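**Q** below are the sequence and a predicted model; questions follow.
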Amino acid sequence: MLDLDPYAALQKLRPVGSFELTSTDFADGEPLPLALRASGQGAGDRSPQLSWSGFPGETQSFTVTCYDPDAPTGSGWWHWAVANLPASVTSLPAGAGEAGGLKLPPGALVLGNESGEHRYAGSAPPAGSGVHRYFFVVTALDVARLDLDPDATPAVLGGRSFPHALARGILVGTAVNPADA
């Protein structure tokens, strides 16, 4: 595991506030349960339940992402990216990341993950790559929606969100390949 926090670098570039992000599925810094693992590692790619509170009153929309900076790629691995959640939405149920975004509110946009699938992809650290951190991040924005191509990448979402970010809620889960446990 690398000792880097990708969001600390953003905070240095443009400081924003923080707010509480929690899950009924796991606690901050704790291992992700099997249900949130990739189907190839004995689970079903279920996205976690997420709830957030304490964000700025001027929030107009949210983004939700899941990023693994410890993937042995040199650039990390995006597991999930959702844009244009209305400010009235303050939680997502478990499984909201299923293909097609059917459990997301109307108008939400699910971008492709690193595998090109428009859904949540569960954790799947390769054997021998150590402990991975999964940064679940909800970002409060000062705009009602971001104009994004449905084929945009999560990195493009981050770039478009950057000047509009008011605050972030961050929740980190961990996972290791079962062969390494």
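**A** That came through fine. Since this is a predicted model, take the numbers as computed values, not measurements. Numbering: from 1, shown residues only.

**Q** please make it C-alpha for all contacts and neighbour counts, starting now.
**A** Fine.

**Q** show me where this protein has helices.
**A** Counting by DSSP state H, residue ranges of the helices within the chain are 6-13, 154-161.

**Q** tell me which of these sits most buried.
**A** Mean neighbour count, computed with mean count of other CA atoms under 10 Å, is highest for helix 154-161 among the helices of the chain, reaching a mean of 16.

**Q** other SSEs contacting it?
**A** The contact analysis (3 or more CA pairs under 8 Å, 6 or more residues apart in numbering; DSSP states H and E) places helix 154-161 against strand 77-86.

**Q** helix 154-161 and the strand it packs on, what's the angle between them?
**A** For strand 77-86 against helix 154-161, the angle between stretch directions is 40 degrees (axes from the mean of the first three to the mean of the last three CA atoms, to 10 degrees).

**Q** redo the helices of the chain as TSV? Include distance to Pro93.
**A** Listed next are the helices of the chain as TSV, based on distance: least, CA to CA, whole Å:
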stretch	distance to Pro93
helix 6-13	24
helix 154-161	21
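
**Q** Val176: which of those is closest?
**A** Among the helices of the chain, helix 6-13 comes nearest to Val176, with 19.5 Å by CA to CA.

**Q** list of residues touching that closest one?
**A** With contacts defined as CA atoms under 8 Å, 6 or more residues apart in numbering, helix 6-13 is touched by Pro69.

**Q** off-centre distance for that helix?
**A** The gap between where helix 6-13 is centred and where its chain is centred comes out at 16 Å by CA atoms, centre = their mean, to the nearest Å.

**Q** ok, stretch 47-65 next?
**A** In terms of CA atoms, centre = their mean, the gap separating the centre of stretch 47-65 from the centre of its chain is 11 Å.

**Q** comparison target, given below:
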Amino acid sequence: MDLQRPVPPPPYDQLPPVPSFEVTSRDLIDGAPLGDDFAADGGNVSPHLAWSGFPPQTQSFLVTCFDPDAPTPAGYWHWTVVDLDAAVTELERGEGQSDLTLPGAAFHVRADGGDHAYEGAAPPPGDRPHRYVFAVHALDVDTLELEPETSPTAVSFTALFHTIARGVLTATYQR
């Protein structure tokens, strides 16, 4: 059941350019399909992510997972981790399950499905492969001064003005 809609551009191509840095994973390969463990009807487990090469003036990180191919006018936010300390350079597999598994003062805002946690890939059955854009944003502030009830879109808007570099890893998933 391909929903016959245009393919949106990569989401960060629409924003002011910033320097990039490397994001890697023991669980994901850039451009390759996600494993079922990282899907909503599989294990619903957040993947391992690690990053390096960000600017030395970085004071904190924001980690997000966004599906620009979701059949909505605004895509779908699967994961938003706010206020990761600048000393944190990776999240282990499964650390996105709750705020209790995150390091330091970091916390989740509610994903579009309603949970304060990672929400696995869940494209409509039969739709084309969806892109899951895992982004790590290096910020010039140690906190975005936001609350857990802030929407992922509002987090991204606030972070736009503090992003000094960004690393992206994109995987796909289809049911």
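**A** Cool, got the structure. Nothing here was measured: the structure is a model prediction, and the numbers come from that model.

**Q** where does the TM-score land?
**A** The TM-score (TM-score structural alignment, normalised by the length of the second structure) is 0.94; 170 aligned residues with a CA RMSD of 1.0 Å.

**Q** hang on, the earlier thing: so which of the helices of the first structure is nearest Leu36 of the first structure?
**A** Within those, the stretch nearest Leu36 of the first structure is helix 154-161; the backing value is 19.7 Å (CA to CA).

**Q** the closest one maps to which residues in the second structure?
**A** Following TM-score structural alignment, the aligned partner range for helix 154-161 of the first structure in the second structure is 152-159.

**Q** superposed on the first structure, what's the mean shift for that stretch?
**A** On the superposed models, the aligned residues of the first structure are on average 0.6 Å from stretch 152-159 of the second structure, with distances taken as mean CA distance after the TM-score superposition for the first structure.

**Q** quick check: closest non-adjacent residue to the equivalent of Pro31 of the first structure over in the second structure.
**A** Aligned counterpart of Pro31 of the first structure in the second structure: Pro33 (TM-score structural alignment). Spatially, and ignoring its direct neighbours in sequence, Pro33 of the second structure is nearest to Thr172 (4.4 Å; CA to CA, 6 or more residues apart in numbering).

**Q** list the contacts of the one you found.
**A** Gly31, Ala32, Pro33, Leu34, Pro129, His130, Arg131, Tyr132.

**Q** closest to Asp69 of the second structure among the residues you listed?
**A** Taking those together and measuring to Asp69 of the second structure by CA to CA, the closest member is His130, at 5.3 Å.

**Q** what sits against the closest one?
**A** Asp67, Pro68, Asp69, Ala70, Pro123, Thr172, Tyr173, Gln174.

**Q** kindly recompute the last result at 6 Å.
**A** If a contact means CA atoms under 6 Å, 6 or more residues apart in numbering, then His130 of the second structure has Asp69, Thr172, Tyr173 as its contacts.

**Q** right, and the helices of the first structure - which one's nearest Phe19 of the first structure?
**A** For Phe19 of the first structure, the closest of the helices of the first structure is helix 6-13, at 13.9 Å, according to CA to CA.

**Q** to Ser47 of the first structure, which of the helices of the first structure lies closest?
**A** For the helices of the first structure, distance to Ser47 of the first structure was read as CA to CA. The smallest value, 16.5 Å, belongs to helix 154-161.

**Q** contacts for that closest one?
**A** Under the criterion CA under 6 Å, 6+ apart, residues Ala81 lie in contact with helix 154-161 of the first structure.

**Q** now do it: distance to the chain's middle.
**A** Using CA atoms, centre = their mean, the distance between the centre of helix 154-161 of the first structure and that of its chain works out at 12 Å.

**Q** before we move on, what about stretch 44-62 of the first structure?
**A** Its chain's average C-alpha position is 10 Å from that of stretch 44-62 of the first structure, according to CA atoms, centre = their mean.

**Q** with stretch 93-108 of the first structure instead?
**A** If you compare the mean C-alpha spot of stretch 93-108 of the first structure with that of the full chain, they lie 13 Å apart, counting by CA atoms, centre = their mean.

**Q** and what of stretch 121-139 of the second structure?
**A** Relative to its chain's centre, stretch 121-139 of the second structure lies at 8 Å (CA atoms, centre = their mean).

**Q** now do the contacts for Ala140 of the first structure.
**A** Thr59, Phe62, Ala165, Leu166, Ala167.

**Q** now Ala121 of the first structure
**A** With contacts taken as CA under 6 Å, 6+ apart, Ala121 of the first structure has the following neighbours: Asp45, His79.

**Q** what residue of the second structure matches up with it?
**A** For Ala121 of the first structure, the aligned residue in the second structure is Glu119 (criterion: TM-score structural alignment).

**Q** re earlier: which of the contacts of His130 of the second structure lies closest to Leu144 of the second structure?
**A** Proximity of the contacts of His130 of the second structure to Leu144 of the second structure was ranked by CA to CA; the top entry is Asp69 with 27.2 Å.
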